[in-house]
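K.L.:
how would this look folded up:
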Amino acid sequence: MAGVRGQSRIMRTLILGGSEFVGRALTDAALAKGWDVTVFNRGRYELPPEARPLIGDRTVEGGLAALADGEWDVVLDTWSAAPRAVRDTADLLADRVGRYVYISTCSVYANPTLPGLGEEAPLIEGSPDDGDVEYSVAKRGAEIAIERAFGDRYVHARAGLILGPRENIGRLPWWLNRIARGGPVVAPGPRESPLQFIDARDLAEWSVHAAEAALSGPYNLISPTGHTTMGELLELCVRVTGSTAELRWIDPEAILAADVRPWIELPVWVPAGEDYDSIHRRDVRKALAAGLRIRPAEETVADTWTWLRALGGVAPQRPDRPVVGLPPEKEAELLKR
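P.N.:
Just a heads-up that it's a prediction; the model follows:
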């Protein structure tokens, strides 16, 4: 079993978001510890009955009114849009919250980054006063806003690739659905290429542990490199779906020559190079030493398939993220080659 286990004191917890993918995993993890959980969001999705809802919208004037009163031991935040929304929230809560745990990203590190670097790697620029900016710059701006408002009472949980049940980006769901359909399937090589990812539930359980343990600073939150491989991941998809699909392993050169976009059209996969090093060769020793536990890849794949089947195979899709997956005509052309 994964995650941080053990007895826990009841903490007054404010979760910003709390209803989709990582946010819902945070809500579930905090409730599992018996914590007193308040969730602030726009009220678009149903919450567990144990969670206390507060309705608001961080993108509009006066949208934080529901947070004008109240004190909490910790706030957990997944925001990934305009940094000024995090700035305004952090400034409002700084005197009434003990610690701010922010789900950030390894994308805040500058590229190229030498493989194997940890939290000491150089960072990109960002501003807490920014409006709509690209994802990595937005996350860095939010980090700065939290640091300014909370001093050393913060944790930046810099996640890598996040998979697991309730995924609304579509990466693992696309592979599961494609492999479940059967037939020959383009499998991007090399099959022994090591991967790093984190199950959203492991990310959430470590984040609530970080709050309880009063940790501070940045942590890279992802599995050790080689937790699984591209081959193992796709073979797990074949196994858990019970598919008769045939994985056809194709060299990166042939894939790129066919104008296939890594990461987007073949989710999770990137060829060797700077992008691969940034995504799949991060040092995570600091987080492991601070209690991070990573569940087996088979559990993540199997649980995601169970969740996906319960939805009829149609996963939710975040509107601010591109739809992923290899178009059938491109796959057919690659298989012909």
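K.L.:
going forward, measure contacts between C-alpha atoms and count neighbours the same way
P.N.:
OK.
K.L.:
Hmm, Leu308 is touching Trp175, no?
P.N.:
No: the criterion here is C-alpha atoms under 8 Å, and Leu308 misses it with Trp175 at 11.5 Å.
K.L.:
And for Ile146, the neighbour number?
P.N.:
Using other C-alpha atoms under 10 Å, Ile146 is surrounded by 28 other residues.
K.L.:
residues in contact with whichever helix or strand Leu256 is part of?
P.N.:
Following DSSP states H and E, one finds Leu256 within helix 252-257. Under the contact criterion C-alpha atoms under 8 Å, 6 or more residues apart in numbering, helix 252-257 has outside partners 188-190, 271, 334.
K.L.:
Nearest residue to the middle of the protein?
P.N.:
The residue lying closest to the centre of the chain (C-alpha atoms, centre = their mean) is Ile162, at 3.6 Å.
K.L.:
which non-adjacent residue is nearest that one?
P.N.:
Ile198 (5.0 Å; C-alpha to C-alpha, 6 or more residues apart in numbering).
K.L.:
Wait, that neighbour touches Pro165, no?
P.N.:
No: under the criterion of C-alpha under 8 Å, Ile198 makes no contact with Pro165, lying 11.7 Å away.
K.L.:
Quick one: the helices in the stretch 151-300 of the chain, in order.
P.N.:
171-181, 200-212, 230-241, 252-257, 274-280, 285-289, 297-310 (DSSP state H, counting those that start in this stretch).
K.L.:
Second input sequence below; structure requested for side-by-side comparison:
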Amino acid sequence: MTRLLILGGTSFLGYTLASEALTQGWDVTTFNRGRTGHDVTGVKVIRGDRYISNDITRLAKSGLWDAVADMSGYVPRNVLDVARTLRPATGRYLFMSTVSVYADWPIKPLTEASKLLECPPDADDSYGEDIEDGPTKYGYQKSGCEAAVQLTFGADYSTVLRPGVVLGPRENVGRLPWWLRRVSRGGHILSPGTPERSIQPVDVRDVALFALDCVTDNTSGAFNVTAPIGAATFGGLLDDCASTTGSDPQFVWVPDDVLIRAGVRQWSELPLWRSYPGVWQVNSGLAYARGLTCRPLSETVRDTWEWLLASPAPKDNERSGEIGLNPTREQDLLRSLTM
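P.N.:
Next up, the predicted model:
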């Protein structure tokens, strides 16, 4: 039986990883503060704060694991401390990173060979800078976290996954939930760009299953984790939302440049819309070669809607308050941009 320690494990990707591991019969321990989300029934729960050294030392003494999956690491210095403390207690460290570690994201197409943002493995939470439509502190520091893991565990015992946009049941950022709720109300819907725009969000369950496969197969290295380029379109996504919710909306497609001149915020006011050419051009061929499979986006849409209908409203993520157009603003934009 594989023994897995998850740092986090109570919301979205971490929760899904714990659930899928239990389904496969793994022995799963989660370590978190217990302040957000919910524990998955069946996991062994250890409470603690990864930023408190005594808590991490206590965790390291509480068991041996085949692998650690770090779902909550954001500051390089902290990840370095955690990895060093847990090194004697585990054989592999899997770190959940992001495509934001690439210097050219979202401007240019990406592969794993693309240049990374430079950040030392012992950097603190002040490192880096936020550049409009360019690198972010989040990206710099995630890159430093990757370096911290690889410094501690070496190339043979570390695995780094770099998802793009992750959607699916329990999504706490609110991108797909916003579109589903908006489309369910019907009427004229402000839709960004063109329906033919290629998008490549990946289902949270597919990311989790690939992570488990990496642990099972002792797969080392860094992998982009996205749906295939060209597998889905923005128009297809909205059509899936309409068929799933049983609504009959009228999508009003407005060109990118018109929306930008009107001051519509990309990525937030109209979730998943971003006009830069590299956003949905992330090559994940290495992951496919190692067994990543991606379900149709229509299945993600359907299952997310079923979860929304069956579940109480989730607690807001710190980013969720920025997601979506205010209804009045949407109608004002429709009148001013399409008449």
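K.L.:
Superposed, what's their TM-score?
P.N.:
Scored against TM-score structural alignment, normalised by the length of the first structure, the superposed chains reach a TM-score of 0.91; 323 aligned residues with a C-alpha RMSD of 1.7 Å.
K.L.:
just to revisit the earlier point, any idea how far Asn172 of the second structure is from the equivalent of the residue nearest to the centre of the first structure over in the second structure?
P.N.:
Aligned counterpart of Ile162 of the first structure in the second structure: Val166 (TM-score structural alignment). As judged by C-alpha to C-alpha, to the nearest Å, Val166 of the second structure and Asn172 of the second structure stand 10 Å apart.
K.L.:
Strands along the second structure, start to end?
P.N.:
With DSSP state E as the criterion, the second structure has strands at 3-7, 27-32, 44-47, 67-70, 93-96, 158-163, 166-167, 188-192, 198-199, 202-203, 221-225, 232-233, 250-254.
K.L.:
Longest helix in the first structure, please.
P.N.:
Longest helix in the first structure, counting residues (DSSP state H): helix 135-150.
K.L.:
which residues in the second structure does that one align to?
P.N.:
Using TM-score structural alignment, helix 135-150 of the first structure pairs with 138-153 in the second structure.
K.L.:
List the contacts of whichever residue in the first structure pairs up with Thr85 of the second structure.
P.N.:
Using TM-score structural alignment, the equivalent of Thr85 of the second structure in the first structure is Leu92. Neighbour list for Leu92 of the first structure: 67-68 [criterion: C-alpha under 8 Å, 6+ apart].
K.L.:
Repeat that for Ala227 of the second structure.
P.N.:
Counting by C-alpha under 8 Å, 6+ apart, Ala227 of the second structure touches 200-202, 284, 294.
K.L.:
conserved subset of those in the first structure?
P.N.:
On the basis of both residues aligned by TM-score structural alignment, their matches' C-alpha atoms under 8 Å, what survives of the contacts of Ala227 of the second structure in the first structure is 200-202, 284, 294.
K.L.:
In TSV: these, plus neighbour count and distance to Ala69 of the second structure.
P.N.:
Putting those into TSV (neighbours: other C-alpha atoms under 10 Å; distance: C-alpha to C-alpha, whole Å) gives the following:
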residue	neighbour count	distance to Ala69 of the second structure
Gln200	24	24
Pro201	23	22
Val202	24	19
Ser284	21	20
Cys294	21	21
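K.L.:
just curious, which of those is nearest to Gly187 of the second structure?
P.N.:
Nearest to Gly187 of the second structure among those: Pro201, at 25.7 Å, using C-alpha to C-alpha.
K.L.:
Tell me the counterpart of the closest one in the first structure.
P.N.:
Mapped onto the first structure by TM-score structural alignment, Pro201 of the second structure lines up with Phe197.
K.L.:
What's the local residue count around Thr152 of the second structure?
P.N.:
Residues contacting Thr152 of the second structure under the criterion other C-alpha under 10 Å number 21.
K.L.:
thought it was touching Val82?
P.N.:
No: at 9.8 Å, Thr152 of the second structure does not count as touching Val82 under the criterion of C-alpha under 8 Å.
K.L.:
Distance of Val185 of the first structure relative to Leu308 of the first structure?
P.N.:
For Val185 of the first structure, the distance to Leu308 of the first structure equals 20 Å [C-alpha to C-alpha].
K.L.:
Show me what Gly62 of the first structure lines up with in the second structure.
P.N.:
Match for Gly62 of the first structure (TM-score structural alignment): Asn54.
K.L.:
Once you drop chain neighbours, what's closest to Pro190 of the first structure?
P.N.:
The spatially closest residue to Pro190 of the first structure, leaving aside those adjacent along the chain, is Asp251, at 6.5 Å (C-alpha to C-alpha, 6+ apart).
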